[in-house]
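J.: Here's my sequence, what's the structure:
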Amino acid sequence: MISTLLIVVIILAIAFDYINGFHDAANSIATVVSTKVLTPFMAVLWAALFNFAAYFYFTDHKVANTVAKTVLEEYITLEVIFAGLVAAISWNLFTWYYGIPSSSSHTLIGGFAGSGMAYAVIVGANPLDAINVNAVLVIISFIVLAPVIGMIISIIITLIIINISKNSRPAIAEKWFKILQLISSAALSFAHGGNDAQKVMGIILVAMVAGGYVENTDHMPEWIPLTCYAAIALGTMSGGWKIVKTMGTKITKVTPLEGVSAETAGALTLGITEHFGIPASTTHTITGAIIGVGVVKRVSAVRWGVTISLLWAWVLTIPVSAVLGGLTLTIIHYIL
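T.: Predicted coordinates:
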């Protein structure tokens, strides 16, 4: 019989996936809404459709495997996973409430790693022994690399498009770019679903292993990916309008041409990281891509004050989530 705590952990993980959907919905629909290609309602339906469609393509679960092995197996208990999820959900809701586009991915990984390290301290081990240091360092490095890659790709795509369409009539060109933006936003939503749903899949899988219901992390029951993709799609349908405003208007004003460039760059970057099993942040990636299209116009077109405040949120997410995860586990262990 499945334990009550395992059921609670699975419910919390699915809840986090749902929150991830509406928290990160802004990443894939901000530009398509700000350019008025789609209404907000139609945009979230469009994004949710392609979030779920990723279930049929991303079947290798490389990102899920990376997340599952962030904390070493001997330091994983259901209490550790529970504490990590509580921390991740708390930080996600806090940043969503204040319209801060922080990374759901890094929130989850930070909370999980922090609770695992706290458990190591409780059992008298070195906290660093509890985590896969190499995997965590790669994830941390992509706090910088993901937006930079997204920015570089978006600059290249924007320059190519500008040169190809320089002799086109503006009205006709804009009409075509609005059509193309439907495709590029779909691609970004597809990549977002493929990358982000896997992170929760990894957490549920290690919970099943810790509870003794799955032999190891090499065998994932099919209901896990199906449930996770459905949850993130439903979350996306709930939207996240405060973050849409930040992403779509506060960083730089985005035209349909620039929307196509930013979304295509974001989709390509996420596709690359998924191929290598790196749980990169959709938020960081698309923000870097939006900055890239702004820089092509002129450096001053980017509101660097807003961008710097976002960078602080990115830098703080993993350590804050880790501290919250560690505190939550300590409270569970010594008080509850």
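
J.: C-alpha only now, for contacts and for neighbours.
T.: Fine.

J.: ranges for the helices of the stretch 151-300 of the chain?
T.: Taking DSSP state H, counting those that start in this stretch to define them, one finds helices in the stretch 151-300 of the chain at 170-210, 223-238, 241-245, 256-275, 282-297.

J.: looking at those, which is closest to Asp17?
T.: Checking the helices of the stretch 151-300 of the chain against Asp17 by Cα to Cα gives helix 223-238 as the closest, at 5.2 Å.

J.: Could you also give me the structure for this next sequence, so I can compare it with the first?
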Amino acid sequence: MDISVMVALVIALALFFDFTNGFHDTANAMATPIATGALKPRMAVALAAVLNLVGAFLSTAVAQTISGGLIREGSNGVQITPVMIFAGLIGAILWNLVTWLLGLPSSSSHALFGGLIGAAVVGAGFGSIDVSVLLSKVVFPAILAPVTAGLVAYLATKIAYAVTKKKQRGRFRYGQVFTSSLVSLAHGTNDAQKTMGVITLTLIAAGTQKAGTGPALWVIVVCALAIAIGTYTGGWRIIRTLGKGLTEIEPGQGFAAEAATTATILASTHLGFALSTTQVASGSVIGTGIGRKGASVRWRTAGRIAVGWVITIPAAGLVGALASWIALAGIVGILADAAVAVGVIVWIFVYSRRNRVHAQNVHLEPTAFVRPKRRKRDRTGRTAK
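T.: Coordinates of the predicted model:
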């Protein structure tokens, strides 16, 4: 396949990943203000979309971690090819959609890293991965960030409830509009850059951009738009899990969780850490549940989320590796990958309609969603009463 066609295909797939990242991670900023009633669901996702768009223009440190750090450069430039990046994106997208279907707040960032690592290992060997960058910029932050955010949220909740009277705590809803906006802005500065890094890596691998350079302006613009549009679609399943599935959230808790999430993400972006905003937001929500007297954390749900965190990189990596192995067979393999990926994506969206979560029912408890029973039909084909 002509290299320019392959690059265009990878860029299109990367922007679709950016779109899924947007609706997968809307919950990170807006689950708590929606749960407490600080913002109406549609208003919340619209605000998040605008601020994600703005945030994408504020920094490129994370993009350069991906485009110039995770995958080693060989004597002839980066060791990963556009075909491998194509395969890695398939692994990331499919894992994003599976976890979205399950309402599981897993990490879009780690899905991307896992897919790229699996594809690169199959195509270029284990030596193509810079393990030091992987550990210092991805793995260690993945362990420390949710713990740090949870601790900060716990302390912030304790302070918020200690210095305010019961009748005053509803006013935290006004503060939530501000803090949730900051989370959305911070999310744009971190997550949109990951797709910028992938596209830049593709251009470097294809020889159309110099190694070591950052994303071009047009890359920043299209990635910002893709994640903003994805954010506006809602991602209601994960919003329901974070807003209602982990703990009952009051306005004071929501304010504390969002403040902790913002501080952690912005600090990590400044350091160039490709952080999982989902892990940070989940850790913050758990921290507030522990911090408020009388609140309880649904540890079974928290355990499911933690398992998702652990298996995201290897699961996406396995899919990326398989897709890379097939794609490296040539144009037939690339077309086979694309056909299977499209088929799985369509099936996931069709299946999701059987138990649809949307802006009108996102406030309900997760246990309130019961799949309607199918009515039996008699021998004539008529529906039995």
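
J.: tm score of chain vs chain?
T.: Laid over one another, the chains give 0.93 as their TM-score (TM-score structural alignment, normalised by the length of the first structure), with 324 aligned residues with a Cα RMSD of 1.5 Å.

J.: Redo the helices of the stretch 151-300 of the first structure as JSON lines? Include distance to Pro147 of the first structure and mean neighbour count.
T.: Listed next are those as JSON lines, based on distance: least, Cα to Cα, whole Å; neighbours: other Cα atoms under 10 Å:
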{"stretch": "helix 170-210", "distance to Pro147 of the first structure": "14", "mean neighbour count": "24"}
{"stretch": "helix 223-238", "distance to Pro147 of the first structure": "22", "mean neighbour count": "23"}
{"stretch": "helix 241-245", "distance to Pro147 of the first structure": "17", "mean neighbour count": "21"}
{"stretch": "helix 256-275", "distance to Pro147 of the first structure": "9", "mean neighbour count": "26"}
{"stretch": "helix 282-297", "distance to Pro147 of the first structure": "4", "mean neighbour count": "26"}
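
J.: Which residue of the second structure is paired with Gly259 of the first structure in the alignment?
T.: The equivalent of Gly259 of the first structure in the second structure is Gly254 (alignment by TM-score structural alignment).

J.: what sits against the nearest residue to its match once chain neighbours are set aside?
T.: Using Cα to Cα, 6 or more residues apart in numbering and skipping the chain neighbours, the partner closest in space to Gly254 of the second structure is Thr32 (5.3 Å). Thr32 of the second structure makes contact with Leu242, Gly243, Ile249, Gly254, Glu258, according to Cα atoms under 8 Å, 6 or more residues apart in numbering.

J.: ok, of these, which one's closest to Ser184 of the second structure?
T.: Taking Cα to Cα as the measure, Ser184 of the second structure lies nearest Glu258 of the contacts of Thr32 of the second structure, at 9.7 Å.

J.: what sits against that closest one?
T.: Glu258 of the second structure touches Ala29, Thr32, Gln176, Thr179, Ser180, Leu182, Val183, Ala281, Ser284, counting by Cα under 8 Å, 6+ apart.

J.: and it, how far is that from Ser59 of the second structure?
T.: Glu258 of the second structure is 21 Å from Ser59 of the second structure, where distance means Cα to Cα, to the nearest Å.

J.: ok, now Ile326 of the second structure?
T.: Counting by Cα to Cα, the gap from Ile326 of the second structure to Ser59 of the second structure is 36 Å.

J.: And for Ala226 of the second structure?
T.: Ala226 of the second structure sits at a distance of 17 Å from Ser59 of the second structure (criterion: Cα to Cα).

J.: again, but for Ser181 of the second structure
T.: Distance, Ser181 of the second structure to Ser59 of the second structure, by Cα to Cα: 17 Å.
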